[in-house]
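S.K.: 3D, please:
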Amino acid sequence: MVKVSPEIILENEHFIVINKPPGLLSIPDREGKEASLKEILQQKYEQIFTVHRLDRETSGIIVFAKDAETHKFLSQAFEERTVEKYYVGLVAGTLPDKQKTIEAPITENTVKRGVMIIHKRGKPAITDYKVLEEFGKFSFVQFQIHTGRTHQIRVHMQYLGHPLVCDEIYGDGLPVKISSFKRNYKLSKNEEEERPILARTGLHAQRLRFTDMNGNQYDLEAEMPKDMRALLQQLRKNS
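M.R.: Got it, this is the predicted structure:
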């Protein structure tokens, strides 16, 4: 088992909120060969219940319950859309509308397992987005999702023609290198080839707002990981 010490944003006797690193599964996959955040937490706590999940490459805020009652309450809150979920991401190109609501139903592709598509037989899916910064080739966007469909933001942004950067399923999957936007970029002497600055889907679950069983309100944020922060810094410097 991989020894990862996940960054704890908040912990109490009923639930734990983690800033999930990119590249780590939220829960075990079918094969069960790779480490998952849930298994790492299970080593520390006797029981851990899955409330919701994030894609492997997506970083950010995720909640696990510590008891069955909390699990039921929080799962229902997510189901009933009383939890506010905000993400930030880097998308390809410049969006014509700086703020918009996307309503397009999502279902699984019947031919390609694990790939989601927009289709009228799908479940309702609603995403609000707001462009925060523009860099020509890329835009930094905030999303609020009102439904929790698999790959929702990724599918909706592909549908708009502005997929998330480095998205292998819904975009071109190409890693972002500084040379792609910095003029006259030169490799340093000890580098044989340029290393990508971001090589995974550029999406981060930034913020959750919810109320617990006892009526306590939470508004929690997870800091963006190093790769996305570094790319934003370079884009701000070079655009």
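S.K.: every contact and neighbour count from this point should use C-alpha atoms.
M.R.: OK.
S.K.: can you pull the contacts of the residue most central in space within the chain?
M.R.: Central residue of the chain (Cα atoms, centre = their mean): residue 58, 3.5 Å from the mean position. For residue 58, the contacting residues are 21-23, 201-205, by Cα atoms under 8 Å, 6 or more residues apart in numbering.
S.K.: hang on, residue 40 in a strand?
M.R.: No - read with DSSP: H, G, I helix; E, B strand; the rest coil, residue 40 is helix and lies in no strand.
S.K.: surely it meets residue 24?
M.R.: No - if you go by Cα atoms under 8 Å, residue 40 and residue 24 don't touch, sitting 10.5 Å apart.
S.K.: and residue 97, helix, strand or coil?
M.R.: coil.
S.K.: where do the strands of this structure begin and end?
M.R.: 7-11, 15-20, 49-50, 59-65, 84-92, 99-103, 106-108, 116-118, 126-134, 138-145, 203-211, 217-221 (DSSP state E).
S.K.: the last one: which residues count as buried?
M.R.: Read it as strand 217-221. residue 221 (16 or more other Cα atoms under 10 Å).
S.K.: relative to residue 172, how far out is residue 200?
M.R.: Distance, residue 200 to residue 172, using Cα to Cα, to the nearest Å: 11 Å.
S.K.: and this one, please, so the two structures can be compared:
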Amino acid sequence: MGRQASANAVAALPIVNGVGPSYLWLPHGSGGAMIGFLIAQFPAVGEAAWRDRMARGQVVDGAGARLAPDSVVRSGTRIWYYRELEAETAIPYQEQVLFQDEHLVVADKPHFLPMAPAGRFLRETLLVRLKLRLGIDDLVPIHRLDRETAGVVLFSSNVASRGAYQSLFQKRRVSKAYEALAAPLENLAWPHVHRSLMVEGTPFFRMREVAGAPNSETSIQMAGMQGELALYRLQPHTGRKHQLRVHMASLGAPIANDAFYPDAQPCRGDDFTRPLQLLARSIAFTDPLSGKEREFFSERRLVYSE
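M.R.: Now for the predicted structure:
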């Protein structure tokens, strides 16, 4: 499948309305006409759609030359194209910009809004919304939140300083704090530290815990009650996929409205009435450029209803 252009990929097509192009490496041993290759590669798109995109100059080779239906597939080369969706679900919640300078954009992401284009979301993503809102084409997320999770997330707006901020996460020099609503845990001493070995699970989008040397660690503190649910403060010391959700479910207190853990629930479609009760409350670090201590807080609150 195609990939969205990364910060290091030199795209042969420009960003249009906040949406960058995707690319695909043509596999070795391939050949024949381009239209046949694309139909086989993306059967859900269809021949008519590909012919239309080509007629509009939206499928090009690595040098930016337009490709036609009868263009020869040259194995080992890269083609560029724009993803298009016939229909895209509108996310009825608005992001907030908490901070912006010449290097960083700090956003407060709402529940349900994906970070970046993928699958059935393209324009209704935090990255594309911010590019359009701020007029910054070269905006790149420094870290990510699940679509289901709300809260603070950092973006780089300056190529020259991007590596310095990315290295903070690679070297684990960032302190992140989350809040979650879940059933109260009665017999734990606070704070409780949960460690486990997390691996990919089944279906493909889930993670699971297995026996072995831990590769994930979360500090958990019960902070009070909201009705029948407890408010927890979670501090991940590692960054495994779905780590907080898996750890809370493992303790017997899955996060309220979690459709993946402890068991995968039937797809709710675009039901916005039951957001996952998980919030990235704050993020703190020593600025690698100025040396100053920086901390940013979400302005959102968790509110649970049956």
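S.K.: just to revisit the earlier point, can you name the two of the contacts of residue 58 of structure 1 that are farthest apart?
M.R.: 23 and 205 (13.7 Å; Cα to Cα).
S.K.: quick one: which of these two has more around it?
M.R.: Using other Cα atoms under 10 Å as the criterion, residue 23 of structure 1 and residue 205 rank with residue 205 on top: 25 against 14.
S.K.: what sits against the more buried one?
M.R.: Contacts of residue 205 of structure 1 by Cα under 8 Å, 6+ apart are 58-62, 85-88, 222.
S.K.: Throw those residues into CSV and include distance to residue 48 of structure 1, thanks.
M.R.: Listed next are those as CSV, based on distance: Cα to Cα, whole Å:
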residue, distance to residue 48 of structure 1
58, 21
59, 20
60, 18
61, 16
62, 13
85, 21
86, 24
87, 24
88, 27
222, 20
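S.K.: for residue 112 of structure 1, state which of the contacts of residue 58 of structure 1 is nearest.
M.R.: Distance to residue 112 of structure 1, by Cα to Cα, is smallest for residue 201 among the contacts of residue 58 of structure 1, at 19.4 Å.
S.K.: show residues contacting stretch 67-76 of structure 1.
M.R.: 14-15, 47-52, 64-65, 212-213.
S.K.: most tightly surrounded among the strands of structure 1?
M.R.: strand 59-65 (a mean of 25; mean count of other Cα atoms under 10 Å).
S.K.: so that one corresponds to what in structure 2?
M.R.: Strand 59-65 of structure 1 corresponds to residues 150-156 in structure 2, going by TM-score structural alignment.
S.K.: what's the answer for stretch 12-23 of structure 1, then?
M.R.: Mapped onto structure 2 using TM-score structural alignment, stretch 12-23 of structure 1 covers residues 101-112.
S.K.: intersection of neighbour lists for residue 23 and residue 205 of structure 1?
M.R.: 58-59.
S.K.: contacts only, for residue 35 of structure 1.
M.R.: If you count contacts by Cα under 8 Å, 6+ apart, then residue 35 of structure 1 has 1-2, 24-25, 28 around it.
S.K.: about what we covered before: between the strands of structure 1, which gets nearest to residue 162 of structure 1?
M.R.: Nearest of the strands of structure 1 (Cα to Cα): strand 84-92, 5.0 Å.
S.K.: tell me the residues of structure 2 aligned with that closest one.
M.R.: Taking TM-score structural alignment, strand 84-92 of structure 1 hits residues 175-183 over in structure 2.
S.K.: give me the contact list for that stretch.
M.R.: By Cα under 8 Å, 6+ apart, stretch 175-183 of structure 2 touches 226, 228-236, 253-256, 277-285, 302, 304.
S.K.: let's see it at 7 Å
M.R.: Contact with stretch 175-183 of structure 2 is made by 229-236, 253-256, 277-285, as judged by Cα atoms under 7 Å, 6 or more residues apart in numbering.
S.K.: next: stretch 90-107 of structure 2.
M.R.: 108-110, 112-113, 124, 152-158, 161.
S.K.: may I see those residues arranged in a markdown table, with distance to residue 51 of structure 2 as well?
M.R.: Shown next, in a markdown table, are those (distance: Cα to Cα, whole Å):
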| residue | distance to residue 51 of structure 2 |
| --- | --- |
| 108 | 40 |
| 109 | 37 |
| 110 | 37 |
| 112 | 33 |
| 113 | 31 |
| 124 | 26 |
| 152 | 41 |
| 153 | 39 |
| 154 | 39 |
| 155 | 36 |
| 156 | 36 |
| 157 | 35 |
| 158 | 37 |
| 161 | 41 |
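S.K.: what's the closest of the residues you listed to residue 215 of structure 2?
M.R.: residue 153 (23.2 Å).
S.K.: what's the nearest residue to that closest one if we skip its chain neighbours?
M.R.: Closest residue to residue 153 of structure 2 apart from its sequence neighbours, by Cα to Cα, 6 or more residues apart in numbering: residue 107 at 5.5 Å.
S.K.: again with residue 145 of structure 2
M.R.: residue 115 (6.8 Å).
S.K.: near the one you found, how many other residues are there?
M.R.: 22.
S.K.: check contacts around the residue lying closest to residue 23 of structure 1 once chain neighbours are set aside.
M.R.: Of all residues not flanking residue 23 of structure 1 in the chain, residue 57 sits nearest, at 4.7 Å (Cα to Cα, 6+ apart). By Cα under 7 Å, 6+ apart, the contact set of residue 57 of structure 1 is 22-24, 200-201.
S.K.: with that, I have no additional questions.
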